[in-house]
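[1] Provided below for reference: sequence and predicted model.
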Amino acid sequence: MTANPNTQALSDAGVSIWLDDLSRERLNSGSLAKLIETHNVVGVTTNPTIFETALKHGEAYEQQLSELANSGADAEQAVFEITTSDVREACDLFSGVYAATDGVDGRVSIEVDPRLARDTESTIAAARALYKAVDRENVMIKIPATVEGIEAIAAVLSEGISVNVTLIFSLERYRAVINAFMLGLEKAHADGLDISKIHSVASFFVSRVDSEVDKRLELAAEEGKTGTEKLRGKAAIANARLAHQIASESFSSERWLLLAERGGRPQRLLLASTGTKDPSLSDTLYVTELTAAGVVNTMPEKTLMAVADHGEFDGDTMTDTYVESNRVLDGISAAGISYRSVVDHLEADGLSKFEKSWEGLLGTITEGLSRNKA
């Protein structure tokens, strides 16, 4: 099959297109395989909300639910078995991409229980268990970038497990994530591991920043602040572009070059939450304005289809934008909006939403086990 010209153009610009969705129905129907062939999809990300939706709206899990129910599995065990089964199958589907890209792409991410995000040791244990259960080289274990998660990220990477660091909103936290990544590789190398096999992405969230900042800009305007209108829809792109600057600088540092000489692969910036939530903004905004070689953009299917239909790409839209991006964040600060307050709120809110989805997933599984028990 011929690839869509717009997704091909994005791929040619050096962006890895990952799909932010997975379900057994998508696997069984061949939908995911088709997106690999026709829309340049080279990886998948999952999260508790994605799995909750998949379980609520699909019948593809009934057989496994019946088997689990009659084996005496509880809801926690069933969630573990069902999600790792889906991820294992997706890893197998992407095995060709994984081989063709020498392990850079063909990746499938699965997240640790978000309720453990403030518990370093439990996060490490959960990451090990997921990695062992999926039992595929191209799996990535997702760990939230909380303060407690930073230590877990370094520890898990040091054991040779590839990690997708998720829920990053702030530039300061992103620097800590990169440091944890390098610490993990340094320890892995010291322990005699082949660090060329250890990969990582840092998932920097985009659209939620605009949602929160724009809400605060509206309040500032109501309070008489001027110049706020021109800042609407600008914060998320500026924030992500400055993250790109941090990545560019960090992965050209002397510390990194030493790791690269030892076989290290750079942690890639992954742009997450790239579906626009404000209908007044372009539905491809967080793709076309965040294009640069070496980044990953994980998209919900709706955004992917919008890109395929009318996405226009004209080279790098990140590298030469750092000065203007700083001006945007300075303008937001001048409007009385605290950057720290925004990113702290978004992290807490993001964790809360994932915890709620996890609880919903457990509830859905409990109902399914009860329904299928002989």
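    Perfect, I can see it now.
[2] C-alpha from now on. contacts and neighbour counts both.
    Will do.
[3] For A335, list the residues it contacts.
    The contact partners of A335, by Cα atoms under 8 Å, 6 or more residues apart in numbering, come to L217, A220, K225, T226, T228.
[4] same deal with A308?
    A308 is in contact with N4, P5, N6, T7, H39, counting by Cα under 8 Å, 6+ apart.
[5] and it, that one's in a helix?
    Yes - assessed with DSSP: H, G, I helix; E, B strand; the rest coil, A308 lies in a helix.
[6] So which of the contacts of A308 belong to strands?
    Among the contacts of A308, no member falls in strands (DSSP state E).
[7] what does the helix or strand hosting A125 contact?
    Here A125, judged by DSSP states H and E, is contained in helix 120-134. Here helix 120-134 makes contact (Cα under 8 Å, 6+ apart) with 84-85, 87-88, 110, 112-113, 116-117, 139-141, 143, 148-149, 151-153, 155-156, 161.
[8] Take these and keep only those in strands.
    The members of the contacts of helix 120-134 that map onto strands under DSSP E are I110, V139, M140, I141, I143.
[9] Buried by neighbour count, from those: which ones?
    Buried subset of the ones in strands among the contacts of helix 120-134 (neighbour count, 16 or more other Cα atoms under 10 Å): I110, V139, M140, I141, I143.
[10] here comes the other one, which I'd like you to weigh against the first:
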Amino acid sequence: MTNDALKELSDRGVSLYLDDISRSRLDGGDLRRMIEDRHVVGVTTNPSIFKKALADGEGYDDTLRMLARSGFSTADALRVLTCMDVRDAADLLAPVHTATDGHDGWVSLEVNPFYAHDTDATVAEASLLHWMVGRPNVMMKVPATVAGLPAVTELVSRGIPVNVTVIFSLDRYREAAEAYMAGLERAAEEGRDLTAIRSVASFYLARLDDAVDGQLDIVRTPDAEALRGRIALSHAHLAQEMHTELHSDSRWKALTRKHPGVRPQRLLWASTSTKDDRYSDTRYVTNLALRGSINTMPEKTLQAVADHGTVPAEPLGAEVPDAREAVRHLDMLGISFADVADRLETEAVTGFEDAWQEIQKVLRTRMKPAEEEDD
């Protein structure tokens, strides 16, 4: 077993994050070992991850009994439990955050997905959760929906770090980057220290390929077959090109002139667990050795990269002209990329809403015995 690929990615300037959290992972020292031995420098979470952690783990029982006896609702209990896990993960990563001057060592916590289409509710919930966790190295995850983007601007203007999530298209990525810059400009007007504000834009990959490949399989032509598995990585490299362009234009330069320590929004590659067995289980990690970016992955993918990952000299999709041609070719085949991206955004938010409801059901069951003991 080797960690060479993980080390090579880290040496190339890629920040490796774990897309998972649980009380057992925290209490058992598993996350600490990953930080020490697997080059993990951050953690991301989402409602599906917390659903699994709460359903499977017994490490929450004492806290749940205490919250039930104290009259907490399941919604408030969920806030407490998620904030506890994120706070402990943030404390483990605090030395990384300090050593990298805030470049890494972040933990992301998702806002209630039912607020994805309500700007004010998103801002209020994100502000509350950020205050509850009370750690400087925590980002609030806000979806890049039409209502989520102005929430990003408002939160950044308040100095709250934001992970802009469920991004599937270059248009949405541009809007996320512009929302961050607008927040920085407002923060500057209010006299905030811009050097303390951070953000990442989370671009989803495997889900994108899975959806586009499904459309290509319907077309069933040689041209369609040649595009299978190319779109997500092509989009990632185009997003990297757009990232460079956005931070070379006059708007960003004006900010850096007035505030020399201001930090650009970083790109984060999410949904990196391969959906199709015909593809390598490391393809969304080893093909994105892009300096300054973040790659977040579940433990299974991290393990695969450690076991047999190889970082290629010529990564798939890296040639930007070819990447543009691949995306344009979809239209020629009658596949609307915009429609696919819109559907994936809706499905992602709906999936997190479903997970949120399932968590509430689990909590109602887990908290009920303590309530009955008091009767």
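    Structure's in. What do you need? Quick caveat: nothing in here was measured; it's all calculated off a predicted structure.
[11] Including neighbour count and distance to T274 of structure 1, could the contacts of A308 of structure 1 go into a markdown table?
    Shown next, in a markdown table, are the contacts of A308 of structure 1 (neighbours: other Cα atoms under 10 Å; distance: Cα to Cα, whole Å):
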| residue | neighbour count | distance to T274 of structure 1 |
| --- | --- | --- |
| N4 | 17 | 19 |
| P5 | 17 | 20 |
| N6 | 21 | 17 |
| T7 | 26 | 15 |
| H39 | 26 | 17 |
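[12] would T274 of structure 2 count as being in a strand?
    No - going by three-state DSSP, the assignment for T274 of structure 2 is coil, not a strand.
[13] Would you agree it is in contact with Y284?
    Yes - between T274 of structure 2 and Y284 there is a contact under Cα atoms under 8 Å: 7.4 Å.
[14] Can you pick out the residue with more neighbours from those two?
    Y284 (26 against 19; other Cα atoms under 10 Å).
[15] Need the counterpart of the more buried one in structure 1.
    Applying TM-score structural alignment, one finds that Y284 of structure 2 aligns to Y286 in structure 1.
[16] Let me see the ranges of the strands in structure 2.
    Going by DSSP E, structure 2 shows strands at 15-19, 40-44, 107-110, 138-143, 162-167, 199-204, 266-270, 294-297.
[17] Take those strands and lay them out in a markdown table including distance to D322 of structure 2.
    Formatted as a markdown table, the strands of structure 2 follow (distance: least, Cα to Cα, whole Å):
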| stretch | distance to D322 of structure 2 |
| --- | --- |
| strand 15-19 | 26 |
| strand 40-44 | 31 |
| strand 107-110 | 34 |
| strand 138-143 | 29 |
| strand 162-167 | 22 |
| strand 199-204 | 20 |
| strand 266-270 | 20 |
| strand 294-297 | 23 |
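[18] E301 of structure 1: which of the contacts of A335 of structure 1 is nearest?
    L217 (29.6 Å; Cα to Cα).
[19] May I have the residues that are in contact with the nearest residue to G103 of structure 1 once chain neighbours are set aside?
    Among residues not flanking G103 of structure 1 along the chain, N138 sits closest, at 6.9 Å (Cα to Cα, 6 or more residues apart in numbering). The contact partners of N138 of structure 1, by Cα under 8 Å, 6+ apart, come to C91, S95, Y98, G103, G106, R107, V108.
[20] Need the residue closest to the centroid of structure 2.
    Nearest to the mean C-alpha position of structure 2, by Cα atoms, centre = their mean, lies S202 at 4.8 Å.
[21] who's in contact with the aligned residue in structure 2 for R268 of structure 1?
    Aligning on TM-score structural alignment places R268 of structure 1 opposite R266 in structure 2. Contact analysis of R266 of structure 2 by Cα under 8 Å, 6+ apart lists S199, V200, A201, G292, S293, I294.
[22] among these, who's most crowded?
    Top of the contacts of R266 of structure 2 by neighbour count (other Cα under 10 Å): A201, with 29 neighbours.
[23] Quick check, that one in contact with E178.
    No - distance between A201 of structure 2 and E178: 11.0 Å, which falls outside the contact criterion (Cα under 8 Å).
[24] pretty sure the match of Y284 of structure 2 contacts T276?
    Yes - the pair Y286 of structure 1 and T276 qualifies as a contact (Cα under 8 Å) at a distance of 7.2 Å.
[25] how far away is the residue nearest to G103 of structure 1 from F51 of structure 1?
    19 Å (Cα to Cα, to the nearest Å).
[26] With I198 of structure 1 instead?
    For I198 of structure 1, the distance to F51 of structure 1 equals 26 Å [Cα to Cα].
[27] Just want to know which of those two has more residues nearby.
    I198 (27 against 22).
[28] Nearest residue to that one in space, please, no chain neighbours.
    Of all residues not flanking I198 of structure 1 in the chain, S162 sits nearest, at 5.2 Å (Cα to Cα, 6+ apart).
[29] Pull the number of nearby residues for the one you found.
    S162 of structure 1: 25 surrounding residues under other Cα under 10 Å.
[30] quick one, what contacts it?
    S162 of structure 1 makes contact with V139, M140, I141, V156, I198, H199, S200 under the criterion Cα under 8 Å, 6+ apart.
[31] Make CSV out of the residues you listed and add distance to A236 of structure 1.
    Below are the contacts of S162 of structure 1 laid out as CSV (distance: Cα to Cα, whole Å):
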residue, distance to A236 of structure 1
V139, 28
M140, 25
I141, 25
V156, 29
I198, 29
H199, 26
S200, 22
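[32] Great, nothing more from me.
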